[in-house]
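> One predicted model, sequence on top.
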Amino acid sequence: MWQTIFEKMVSRLIQNGELRVTYPDGRTRSFGPGGALTAAIHIKDKSLFKGLCTHPDLALGEAYMDERLTIENNDIEGLIKLVLRNSYTSVLPPWVQFADRTRFALGRWIQRNTPELARSNVSHHYDLSNDFYRLFLDEDMQYSCAYFTDPAMSLEEAQIAKKNHIAQKLHIEPGMRVLDIGCGWGGMAITLARDYGARVTGVTLSREQLALARERAAEQGLSDVIDFRLIDYREINEPFDRIVSVGMLEHVGLPHYAEYFDKVSDLLSPDGIALIHTIGRSGPPMAESEWITKYIFPGGYVPSLSELAPPIEKSGLWNADLEVLRLHYAMTLRHWLQRFDDNIDKVRETHDDRFIRMWRYYLTVCFLAFEEQKQAVFQFQLTHRRDAVPITRDYLYHDHGPRRQAAE
């Protein structure tokens, strides 16, 4: 029964390109009108048909990880691109649409990121090991969207450009107190302290990140101007001249947006500036991927602009500027995947093939989300005063490098 339902579903779904399916018994069938976009899969376990019909996103990812489904030439990109370009919700079975609506409705419960759950969720992803992340990130270990002023830039150059672009938006003066919410391995905090003269407090919930961030600050002689803490941002109570948060809002969860922006408002000085950098959707809100939530980012959520505007408005902050970075993250993720593949032998020294398939699937699905779906990166520049920043963007493009040396 489930195989028949699967065939009907795929027949309706593939309206562009072609999907070739080899069944457990060796029989092959093609779906779609054909064309340049093609993919071929081999379903090796007949019990998989039920999962593909009831929870297609989760079942596809799990089956690939477990090799119950293989992809010809291991072309994950080709398969996911074919699926995404044919993602017409209206052709999915009613029970799949109902499940998606239910998961979206339950989002506030799924994303109830209390301090305890937030620590657990962060540890799940970020405490794999620092050595693992070194294999595919840039030298400064920036695990967020880079800024490609030129598509030919190296990953290192684009991440430096990202940090300087954010620093320009923050208008930092030497000696200013800066809070870095979700400081990662410390690269942004080190840049702001070393190159712009700031005194930085960086907060994280990852023990692995904390240890390396402190080590890196000490190596550069910055321990006296950077204070890295293992603490939830909600527990911070001191005032700051500037607040920066890069790639952390995705972990806050929909139920906590008001709490988050209220906290930013409370901690920011009257003439202060905050820069919030987050993945976001340029389309209507939708349920998070079941597979991503289960295996990669538990408690995570990519918000639509319509979900961020109300809590920002209610916080009393001015949205002084909103910049939308579109293909920058796709380019960043492609660099990461290439570096991951280049270092696959080193990855195998500490992780099994199932983990490798999971990680390649994750990176591929993510860069295709930015290339094929309505996903982008938002940079919110928030202030208490309308005149806290210049009234045009000219100041951002006159100088992309550090403007000041560190304060004595």
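Structure's in. What do you need? Residues are numbered from 1 along each chain as shown.

> drop to CA atoms for contacts and neighbour counts, all remaining ones
OK.

> how about the strands in the chain?
Using DSSP state E, the strands found in the chain span residues 17-22, 28-34, 38-43, 69-71, 177-181, 199-204, 226-230, 240-246, 268-281, 318-325, 375-383.

> Contacts only, for Leu192.
With contacts defined as CA atoms under 8 Å, 6 or more residues apart in numbering, the neighbours of Leu192 are 167, 198, 200.

> what's the first one in contact with, if anything?
Contacts here follow CA under 8 Å, 6+ apart; on that basis Ala167 touches Leu192.

> got it, and Asp140?
Listed by CA under 8 Å, 6+ apart, the contact set of Asp140 reads 156, 187.

> Go ahead and name everything in contact with stretch 279-296.
For stretch 279-296, using CA under 8 Å, 6+ apart, the contacting residues are 57-59, 61-62, 100-101, 103-104, 107, 124-125, 247, 250, 298-307, 362, 374-378.

> Buried residues, it. List them.
Under the neighbour-count criterion of 16 or more other CA atoms under 10 Å, stretch 279-296 has 279-282, 286-293, 295-296 buried.

> and those residues, which of them are in helices?
The helices, defined by DSSP state H, take in 290-293, 295 from the buried residues of stretch 279-296.

> how about those residues in a markdown table, adding distance to Ile312?
Compiled in a markdown table, these are given as follows (distance: CA to CA, whole Å):
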| residue | distance to Ile312 |
| --- | --- |
| Glu290 | 28 |
| Trp291 | 30 |
| Ile292 | 27 |
| Thr293 | 25 |
| Tyr295 | 30 |
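
> pretty sure Ile110 is touching Gly300, no?
No. At 9.0 Å, Ile110 does not count as touching Gly300 under the criterion of CA atoms under 8 Å.

> ok, the two, which is more surrounded?
Gly300 (27 against 18; other CA atoms under 10 Å).

> Below is structure B, check it against A:
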Amino acid sequence: MSNGETSHDQRYEHQGGRTGRGRLAPARAGMWLLARSLGHLVRTGRLTVFDPLGETWRFGPGGGPSVSIRLTDRALPARLLANPSLALGEAYMDGTLRIEAGTLRDLLSICMTEIDAVDALPGRRLTRWLDGFRTRSLHHNPIRRSHANVAHHYDISTDLYDLFLDADRQYSCAYFPTGDETLEEAQTLKKRHIAAKLLLRPGLEVLDIGSGWGGLGMELARQHGARVTGLSLSAEQIAAARDRAAQSGLSDQVAFEQRDYREERGQYDRVVSVGMFEHVGRSGFDAFFAALQRVLRPDGVALVHAIGTKAPRGGSDPWIRKYIFPGGYLPSLSETIAAAERSGMWVTDVEVLRLHYAETLRHWSERFAQEREAARKLYDERFCRMWEFYLAACEMAFRNGRLMVFQIQLAKRRDSVPLTRDYIAETEAGQTAGNMSSDTHTRRAS
């Protein structure tokens, strides 16, 4: 193609020199192949790429976000082809991919709008094929490995999470009934929604598997009179949760323990797990539901809230797996239901939340951007880029990709919950605005 000409299939425009020979030929060939793929991938908006050889490529029909990026490493186009997700995230972290116009969220929105086209990229297909052979090693999480995986993500500075989470430190999908709620309101409504499905009453004993910084457990104790045991493998989270319980005068109702759920031997009226099942790993599904079945009393009720995928089989993203959640596995709903059924428990209710996490992540991204300088002082510029990419990529995976959140209610007996779902809305309606946790409207004491 000569300078200023349009490609033969009319999917992109190229301005620059002809494909060269000699030592520049591999770099030109890599960019040309990447351009062919982007020509099929970019179906909305406008993407301009300034390549490492000083040439310009334009993709997309317009009519949406417009983004310009500069690639500064000659090997980057080939890496993007070989492993798109991993290479894109690392290039943004390292600064070999620079955004010169538009935003990171716009770039990811353009690239992830056609998720089927992304999965059709040769490198993406190869990565998924190889991951299929390595599923057990990639997603097998015995207790010792689970401790290490949790420490990797959660035993970093709590000050970082305070920069973008709500005041209650809810680090999971919020609940947006209208979409107009603030983050604080939506996280309060999420806890209320979960509590309604647990059919709580004063004095019930609740096990919270993956209790985080303790916000949900304290809410169930304070608003519903439950006695809660929270489990987490994160030393930082357990210390913060215990401190919060003591300051709130709830230490006699709530206990937080650094213990794996597989080691739990108590008996409980209710079991809840929010945002933890994603860390179990595919080989651990049966052990997880067997543990729920073992600790749940005969008339008990359990609720599992987790990120999942609408694909027939779950998996994990290479960049997320390497930098954010090692050992993570996002399950399909069908895989999860099958494992729950093998435990012998009844699946008494299923709800799929589709765009709720996209909105949650949007709020988190905006808050992190506002506090970016504080995050850079805690860590460094590369860490900030990593965190920006994590939040933005996850948002677009929920907004344009296959990810969603599901809530599965379980019971040992078929009559442990009412015959219809009306009780959920009725219970939520009974909780007036004045009963919202005061923690969600004040700054953290811990």
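Nice, thanks for sending it over. Please read these numbers as outputs of a predicted model, since none were measured by experiment.

> separation between the spatially most central residue of structure 1 and Leu396 of structure 1?
With the centre of structure 1 defined as its mean C-alpha position, the nearest residue by CA atoms, centre = their mean is Ile279, 5.7 Å away. Per CA to CA, to the nearest Å, Ile279 of structure 1 is found 21 Å from Leu396 of structure 1.

> Give me the aligned partner of Met331 of structure 1 over in structure 2.
Matched by TM-score structural alignment, Met331 of structure 1 corresponds to Glu359 in structure 2.

> and its match, what does it touch?
Glu359 of structure 2 touches 176, 179, 395, counting by CA under 8 Å, 6+ apart.

> how near is it to Ala186 of structure 2?
Shown here: Glu359 of structure 2 relative to Ala186 of structure 2, a distance of 10 Å by CA to CA.

> Show me the common contact partners of the two, please.
Once CA under 8 Å, 6+ apart is applied, the residues that Glu359 of structure 2 and Ala186 both contact turn out to be Phe176.

> what about Ala338 of structure 2, how many residues close to it?
Burial of Ala338 of structure 2 is recorded as 12 neighbouring residues (other CA under 10 Å).

> okay, stretch 154-170 of structure 1 sits on what stretch of structure 2?
Aligned using TM-score structural alignment, stretch 154-170 of structure 1 spans residues 182-198 in structure 2.

> wouldn't Arg386 of structure 1 be in contact with Leu317 here?
No. Between Arg386 of structure 1 and Leu317 no contact is recorded; they are 9.2 Å apart, counting by CA under 8 Å.

> who has more neighbours, these two?
Leu317 (23 against 14).

> which residue lines up with that one in structure 2?
Structural alignment (TM-score structural alignment) places Leu317 of structure 1 against Met345 in structure 2.

> who touches that match in this structure?
Under the contact definition (CA under 8 Å, 6+ apart), the residues listed for Met345 of structure 2 are 293, 410-413.

> One more: Glu278 of structure 2?
306-308, 328-331.

> Can you measure across stretch 122-138 of structure 1, start residue to end residue?
Across its full length, stretch 122-138 of structure 1 reaches 21 Å between end residues, using CA to CA.

> which part of structure 2 lines up with that stretch?
On structure 2, the counterpart of stretch 122-138 of structure 1 by TM-score structural alignment is residues 150-166.

> Report the buried residues of the matching stretch.
For stretch 150-166 of structure 2, the buried set under the neighbour-count rule, 16+ other CA under 10 Å, comprises 150, 154, 160-166.

> Just the residues contacting that stretch, thanks.
Judged by CA under 8 Å, 6+ apart, the contacts made with stretch 150-166 of structure 2 from elsewhere in the structure are 169, 171, 183-184, 187, 233-237, 324-326, 363-368, 371, 374-375, 378, 440.

> Just the buried subset of the residues you listed, written out for PyMOL, thanks.
With 16+ other CA under 10 Å as the criterion, this PyMOL line picks the buried residues out of the contacts of stretch 150-166 of structure 2:
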select buried, resi 169+171+183+184+187+233+234+235+236+237+324+325+326+363+364+365+367+368+374+375+440
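
> Narrow the contacts of stretch 150-166 of structure 2 to those in helices?
Filtering these for helices - DSSP H - leaves 183-184, 187, 235-237, 363-368, 374-375, 378.

> Counterpart of Tyr329 of structure 2 over in structure 1?
Per TM-score structural alignment, Tyr329 of structure 2 is aligned with Tyr301.

> and that match, what is it in contact with?
111, 250-254, 288.

> With Val200 of structure 1 as the reference, measure out to it.
27 Å.

> repeat for His351 of structure 1
Distance, His351 of structure 1 to Val200 of structure 1, using CA to CA: 35 Å.

> So what does Arg229 of structure 1 match up with in structure 2?
Arg229 of structure 1 maps onto Glu257 of structure 2 when the alignment is built from TM-score structural alignment.

> Its match touches Val228, doesn't it?
No. When contacts are counted by CA under 8 Å, Glu257 of structure 2 is not listed as touching Val228 (10.8 Å).

> Please say which of these two ends up with more neighbours.
Val228 (29 against 18).

> Can you check which helix is longest in structure 2?
Per DSSP H, structure 2 has its longest helix at helix 381-399.

> Sort out which residues of that helix are buried, please.
Buried positions in helix 381-399 of structure 2, judged by neighbour count with 16+ other CA under 10 Å: 381, 384-399.

> same question, stretch 336-356 of structure 2
The neighbour-count check on stretch 336-356 of structure 2 (16+ other CA under 10 Å) flags 336, 339-340, 343, 345-348, 352-356 as buried.

> How about stretch 253-261 of structure 1?
Within stretch 253-261 of structure 1, the residues that qualify as buried by neighbour count (16+ other CA under 10 Å) are 253-254, 256-258, 260-261.

> now stretch 36-53 of structure 1
Residues of stretch 36-53 of structure 1 classed as buried under the neighbour-count rule (16+ other CA under 10 Å) are 38-44, 48-53.

> Go through those residues and say which is closest to Ile5 of structure 1.
Cys53 (7.1 Å; CA to CA).

> Could you pull up the residues touching the alignment partner in structure 2 of that closest one?
Aligned counterpart of Cys53 of structure 1 in structure 2: Leu81 (TM-score structural alignment). Going by CA under 8 Å, 6+ apart, Leu81 of structure 2 touches 33-34, 121-123.

> Appreciated, that's everything.
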